[in-house]
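1. 3D model of this:
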Amino acid sequence: MSTTLLLLALGYVLGSVPNGYLAGKWFKGIDLRRCGSGSTGATNVLRNVGKGPALVVSLLDMSKGAVAVMLAKTFGLSDWIQAMAGLAALAGHIWPVWLGWKGGKAVATGLGMLLGLTWPVGFACVGVFVATIFLFRIVSLSSVVAALSLPVLMVVSGQSSAYLAIALMAMVLVLWRHRSNVKRLIAGTEPKIGQKREA
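-> Got it, this is the predicted structure:
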């Protein structure tokens, strides 16, 4: 029990490392929470800081979810504990204690969690994301479609009930964090890649 609690706490701390916020401060002297969408995720970094920092932030945010899961696997803990460790990292990314509980939208961290849990599903989600962004050039739409596909991919690939449960929770979290984007998508006002406002 103590190992499980320690790993969950560590997962949250890993997830709460504010990579996007730090990139904004270090490279442009800005607070991303007051720019664009107000998110500290990689997409807002891309639009307000630049491509290089956004790529680095994406990789670092992915590693937060992956490391949390891999630590649980290293200790030989159950699928449920692995999933909970990944969820803790997602929670840390979305609600970081260091930034007044206002973080990113959990797409990159969620992908890292997936790659740690079951890399085939993780790469399948990447494929869905890339295909959608190629067709429509809208980051938020690609994130939403990939999130919606996640539980389906878990079922089709025959993953455990624990992995399916975490997929459903991750989907809900991503959709909730993108609720303003969904409203703009429905209204037809959501910007595409290359436009100024953050998707």
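
2. only C-alpha atoms from now on, for both contacts and neighbour counts.
-> Fine.

3. which residues sit in contact with residue 13?
-> By Cα atoms under 8 Å, 6 or more residues apart in numbering, the contact set of residue 13 is 89, 92.

4. and if you look at residue 133?
-> 139, 141-142.

5. try 7 Å this time
-> Shown in contact with residue 133 (Cα atoms under 7 Å, 6 or more residues apart in numbering): 139, 142.

6. at which residues are the helices of this structure located?
-> 2-15, 19-23, 42-48, 51-74, 79-94, 107-117, 119-136, 139-156, 161-177, 179-187 (DSSP state H).

7. out of these, flag the one nearest residue 33.
-> Smallest distance to residue 33 across these (Cα to Cα): 7.7 Å, for helix 19-23.

8. which elements pack onto that closest one?
-> helix 51-74 (3 or more Cα pairs under 7 Å, 6 or more residues apart in numbering; DSSP states H and E).

9. could you dump the helices of the chain into a markdown table with distance to residue 29 added?
-> Below are the helices of the chain laid out as a markdown table (distance: least, Cα to Cα, whole Å):
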| stretch | distance to residue 29 |
| --- | --- |
| helix 2-15 | 23 |
| helix 19-23 | 9 |
| helix 42-48 | 11 |
| helix 51-74 | 13 |
| helix 79-94 | 21 |
| helix 107-117 | 23 |
| helix 119-136 | 30 |
| helix 139-156 | 25 |
| helix 161-177 | 25 |
| helix 179-187 | 26 |
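
10. alongside the first, I'd like the structure of this one:
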Amino acid sequence: MDVLPWLVVPAAYLLGGLSAGYWLVRLRTGTDVRTVGSGATGATNAARALGRGGFALVLLLDAIKGALAVLTARVAGLHGGWEFTAAVAVVAGHIWPVQLGFRGGRGLGPLLGAWLALAPLAIGVCLLVAGVTWAITRRRVPSGLFGAFLLPFTTWWQTQSVPATACTAVTFCLVAFAHRNHLHPGATQARPAARTT
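-> Here you go, the predicted structure:
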């Protein structure tokens, strides 16, 4: 049991680095998705080459790897916050994949999948808030980030766990850092740096 976290958490990081957007665009067009558009490997940038169906497929696959990482931790018997640590690792691996020279996506896809498995009520509230915010503002990235900002609070509400809440806060910070180009005055969704997953 003492050894398992040191196996499962690095494995979650490596899983996060398996970029669906990178490989699907490479197989479909022969292009490195990191050389076009925003340079991200997530669903938004991949959709430039793959279309709407590609966006949905990449987002789904990114969410699945997030869920798979935390479910693997649970199957391995990890608890007490270790399953949330695996979630941090899979998101970090998505953003900074060693397999792709530490140039990946922005983390929202695996975050979504991981928290659907870990704390579905918590992420559900955040998705609802993000959806309402988007309906009012029509600004996708800020709406998604606002929903993600609430996730540590809703995770505490659902779990009452300090380790879970702390890991959630760390994960939000990773995603916010990856979206830092959207966090200064004058940032717009139309800028080339925009990527959301």
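
11. about what we covered before: quick one: closest of the helices of structure 1 to residue 101 of structure 1.
-> Proximity to residue 101 of structure 1 (Cα to Cα) singles out helix 79-94 among the helices of structure 1, at 7.2 Å.

12. can you list contacts of the closest one?
-> 7-8, 11-16, 64-65, 68-69, 72-73, 102-106, 109-110, 113, 162-163, 166.

13. try it again with 6 Å
-> 8, 11-12, 15-16, 65, 68-69, 72, 103-104, 106, 113, 162, 166 (Cα atoms under 6 Å, 6 or more residues apart in numbering).

14. again with stretch 143-153 of structure 1
-> Applying Cα under 6 Å, 6+ apart, the external contacts of stretch 143-153 of structure 1 come out as 125, 128-129, 167-168, 171.

15. flag every buried residue along that stretch.
-> 143-151, 153 (16 or more other Cα atoms under 10 Å).

16. what's the closest of the contacts of helix 79-94 of structure 1 to residue 96 of structure 1?
-> Once Cα to Cα is applied, the member of the contacts of helix 79-94 of structure 1 that ends up nearest residue 96 of structure 1 is residue 16, at 4.4 Å.

17. surely that closest one meets residue 99?
-> No - applying Cα atoms under 6 Å as the test, residue 16 of structure 1 and residue 99 come out as separate, 8.8 Å apart.

18. the two: which has the busier surroundings?
-> residue 16 (27 against 14; other Cα atoms under 10 Å).

19. OK, contacts around the more buried one?
-> Applying Cα under 6 Å, 6+ apart to residue 16 of structure 1 gives the contacts 92-93, 96.

20. how close does it sit to residue 68 of structure 1?
-> The gap separating residue 16 of structure 1 from residue 68 of structure 1 is 12 Å, by Cα to Cα, to the nearest Å.

21. tell me, what's touching the two both at once?
-> Contacts common to residue 16 of structure 1 and residue 68, judged by Cα under 6 Å, 6+ apart, are absent.
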